[in-house]
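Participant: below: sequence and its predicted model.
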Amino acid sequence: MANKQEDQAFSVLPCTDLQADIAFYTRELHLQLLRVYPSDNPHSAELSGFGLSLLLDTRYAGAPGLLVMKSEAKSRSTLHSPSGTEIRWESPVEPFMQSFASHRTEICTLRSTPWTAGHAGTHSRDLIPSRLNGGIIASHIRIPNGGPVRDRVHYHTAGFQLLFCVQGWIQLAYEDQGPPITLRAGDCVTQPPHIRHRVLETSNGLEVIEIGTPAEHVTAIDNDMQLPTGRVDSHRLFHGQRFCHFTLESARWQPHRLPGLAAADTGVAEASAGLAGVRMLKAMGASPSYVTSHDAQLLFTYVVTGSVRINRQLLVAGDAFTLPPDDEYTIGDISSDVSLLEVSLPGTFATRI
């Protein structure tokens, strides 16, 4: 009794010279030749390699194809098969971090950046519209109608990523971090490169801030892992970073580097090996306006509640501002109920007043 043949799928490429193409793919790409058909005068050949199954077919009259080879090896020049298919080499992973080009003060108000409808009923707005030449993305995301989320286990290749809860709550599971975590207003987590995670459920009216650098990065699906994993390894490193979970109720307040403010350090600077710093700020006593500057590559602030004046502009809840290094700016009119999310790259930097 013949063995049952497994189902297979092939990418079909046009072929004008079967023997020449076979020689090309086996020599240049090191693909394996599996079989030719028919034996006496073959018109097609099956090859495999790099997770790819190819069918070269002289009967197929389509346009030449394109193969993109993801390889960490040194990039090669673009090649073309004898039948015209283009072979292009690309790096499998984009840089984790991207340097920030010189940038100006960028103020983003709730009124000036309307919400844009996204997938699955979400809305979002860009808090750094310029994205600093691709260096960073800061998204304000809201989900009006919550409930269980049909999310896949996935990970990102961003060099640094932060998820901060503005209002409502969101439940997530993270690789080797124990039972699911529920973020509430004022809480945050970092998502180190390649840590597997999944969104489980959200409240109605959820709002979160998601910050990632570089602005464009890969989201990859893990079809094998189940979350939670049942393991707890809080010291595990993911590409040099530890997972960090901060809750507002556990905050320890100390005088901030700027007068009139108190700060609660989230632990992100230590967990990210100094790559980034995240602090929650609140008002602490009255302070007159003052001029200050800093030398951080990036200093981003989101107004959670209350108000603060930057230069001549009064910013209120939902507004955000990004201040470039070495430029002087004026801070004043800090309201008694102000609450700010401050994110810096790197984690520590100098301030001048």
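Facilitator: That came through fine.
Participant: please make it C-alpha for all contacts and neighbour counts, starting now.
Facilitator: Fine.
Participant: in the longest helix seen in the chain, what's buried?
Facilitator: Assignment by DSSP state H gives helix 18-28 as the longest helix of the chain. For helix 18-28, burial by neighbour count (16 or more other C-alpha atoms under 10 Å) applies to L18, D21, I22, A23, F24, Y25.
Participant: what is it packed up against?
Facilitator: Under the contact criterion of 3 or more C-alpha pairs under 8 Å, 6 or more residues apart in numbering; DSSP states H and E, helix 18-28 touches strand 32-37, strand 44-49.
Participant: now the first one and strand 44-49, what's the angle there?
Facilitator: With axes from the mean of the first three to the mean of the last three C-alpha atoms, to 10 degrees defining the directions, strand 32-37 sits at 160 degrees from strand 44-49.
Participant: which strands or helices does strand 32-37 pack on?
Facilitator: Under the contact criterion of 3+ C-alpha pairs under 8 Å, 6+ apart, strand 32-37 touches helix 18-28, strand 44-49.
Participant: that one: how far from the chain's middle?
Facilitator: Relative to its chain's centre, strand 32-37 lies at 41 Å (C-alpha atoms, centre = their mean, to the nearest Å).
Participant: also this one, for the comparison:
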Amino acid sequence: MSSVCELAFPCTNLNDNLEFFTSKLGFRVAQISPADDPTMAVVQRSGCAIRLEQGKFNLESATAVTLRIRCEDEELALGVEEVAPNGLRVLRVPVNPPMVLPKPIQSLIVTRAAPVDDAVAGRAGMMYTDLIPGRMGGAFIASHIAIPDGGPVNDYVHFHKIRFQLIYVKAGWVKVVYEDQGNPFIMYPGDCVMQPPQIRHRVLESSPGLEVIEIGAPAVHDTFGALEMELPNGVGKEGRLWEQQKFHFHSKSKAVVGEDGVRDLGMKAASNGVFSLKVHTFQKKHEWTVSHSEELMFFYILEGSLSFAERDEGTWTNLKAGDSCVLPATDSFQIVAETGTEVLECQVFGHRE
């Protein structure tokens, strides 16, 4: 990315301002964050970049506007704010700041299913429900994302500055397209993609009642519009890596389920050992004990019910379809899954200091 200047303006409602600049003035979204409940966006047109920051400044202040100079020269990117003689604030920032990966804060987290009406409108009009409140100190985000009405999605070619990200379809279908992966394709319930860091992609269309589970790291990350790329762009070199990870599409219709009822979605190999994703289907009641030393162990109940208790406590927590939990690495748990239960399990490996 080359150096660029942005004029930063405060606003009280980011979505209203985005609609004004994109629909009425023809600007395109170049960056937005966070995806689930945006408070910042950069829009561009004809070499002009405007940064909209919700609730960032006192709107009555004469110095509410800031000129942000994104510098390639590290010596200039000091993060020091200066004020010009006319009162304009000037801030020099790195053009490509490093991604921050917080160390996970381990704790037991239980999240109950919530109606779509309680969800938050996020990027491209998608409805987000947070599945890891507190986000383990900013280390991870898991979201239930819904598109109630279906039809064409108001999305654009974009990419994420992330450690990893996955999309699992719970209900409905969604049409997507990815860089170097050929023509658009449709994902159905039980299908999943791993989006390696910075792969360009776009959501095109969905059925009414689409529901997906999205898990990624870090919790707060930037989404950039890929204004220079059109998709589809053909089929790229087989085995291409994006930051040591491969794009991976898991089709439930072609999957092999083990004798133990476990469907491994192949994410550990594709992510270069960063995380795994499995679906457990229990044909009969099953009990087992879990203890781990990983960054994340996350369960989402797709169907049926599951109960767990800390081994030394004896107090049981029951989870039903749509509920989820994070089991911390600090404890050991007894787990009971009832007959017919289906559970999505995500583990992220290793501790980052």
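Facilitator: Structure's in. What do you need? Since the model is a prediction, treat every value here as computed from it, not as a measurement.
Participant: quick TM-score on the pair, please.
Facilitator: Taking TM-score structural alignment, normalised by the length of the first structure as the basis, the two superposed chains have a TM-score of 0.73; 287 aligned residues with a C-alpha RMSD of 3.0 Å.
Participant: picking that back up, so where is the longest helix of the first structure in the second structure?
Facilitator: Residues of the second structure matching helix 18-28 of the first structure are absent, with TM-score structural alignment as the criterion.
Participant: number of nearby residues for the nearest residue to G267 of the first structure once chain neighbours are set aside?
Facilitator: Closest residue in space to G267 of the first structure, ignoring its immediate chain neighbours: C244 at 6.9 Å, by C-alpha to C-alpha, 6 or more residues apart in numbering. C244 of the first structure: 21 surrounding residues under other C-alpha atoms under 10 Å.
Participant: measure C244 of the first structure to S130 of the first structure for me?
Facilitator: Separation of C244 of the first structure from S130 of the first structure (C-alpha to C-alpha, to the nearest Å) stands at 28 Å.
Participant: same question for A220 of the first structure.
Facilitator: Distance, A220 of the first structure to S130 of the first structure, using C-alpha to C-alpha: 25 Å.
Participant: in the second structure, what residue corresponds to P180 of the first structure?
Facilitator: By TM-score structural alignment, P180 of the first structure lines up with P184.
Participant: my bad, R76 of the first structure
Facilitator: R76 of the first structure maps onto L78 of the second structure when the alignment is built from TM-score structural alignment.
Participant: now swap in Q191 of the first structure and tell me
Facilitator: Aligned against the second structure - with TM-score structural alignment as the criterion - Q191 of the first structure pairs with Q195.
Participant: next: A220 of the first structure.
Facilitator: Counting by TM-score structural alignment, A220 of the first structure lines up with F224 in the second structure.
Participant: same check on L314 of the first structure?
Facilitator: Under TM-score structural alignment, L314 of the first structure pairs with N318 in the second structure.
Participant: can you give me the helices in the first structure?
Facilitator: With DSSP H as the criterion, the first structure has helices at 18-28, 268-271.
Participant: closest to A138 of the first structure out of those helices?
Facilitator: Taking C-alpha to C-alpha, helix 268-271 is the member of these nearest to A138 of the first structure, at 16.8 Å.
Participant: returning to what we had before: burial count for the match of Q191 of the first structure?
Facilitator: So Q195 of the second structure, with other C-alpha under 10 Å, has 27 neighbours.
Participant: where's it relative to L302 of the second structure, distance?
Facilitator: As judged by C-alpha to C-alpha, Q195 of the second structure and L302 of the second structure stand 22 Å apart.
Participant: tell me the centre residue of the second structure?
Facilitator: With distances taken as C-alpha atoms, centre = their mean, G216 lies nearest the centre of the second structure, 4.9 Å away.
Participant: so what's that residue up against?
Facilitator: F140, I141, A142, I162, R163, F164, Q165, L166 (C-alpha atoms under 8 Å, 6 or more residues apart in numbering).
Participant: can you pick the most crowded of these?
Facilitator: F140 (27 neighbours).
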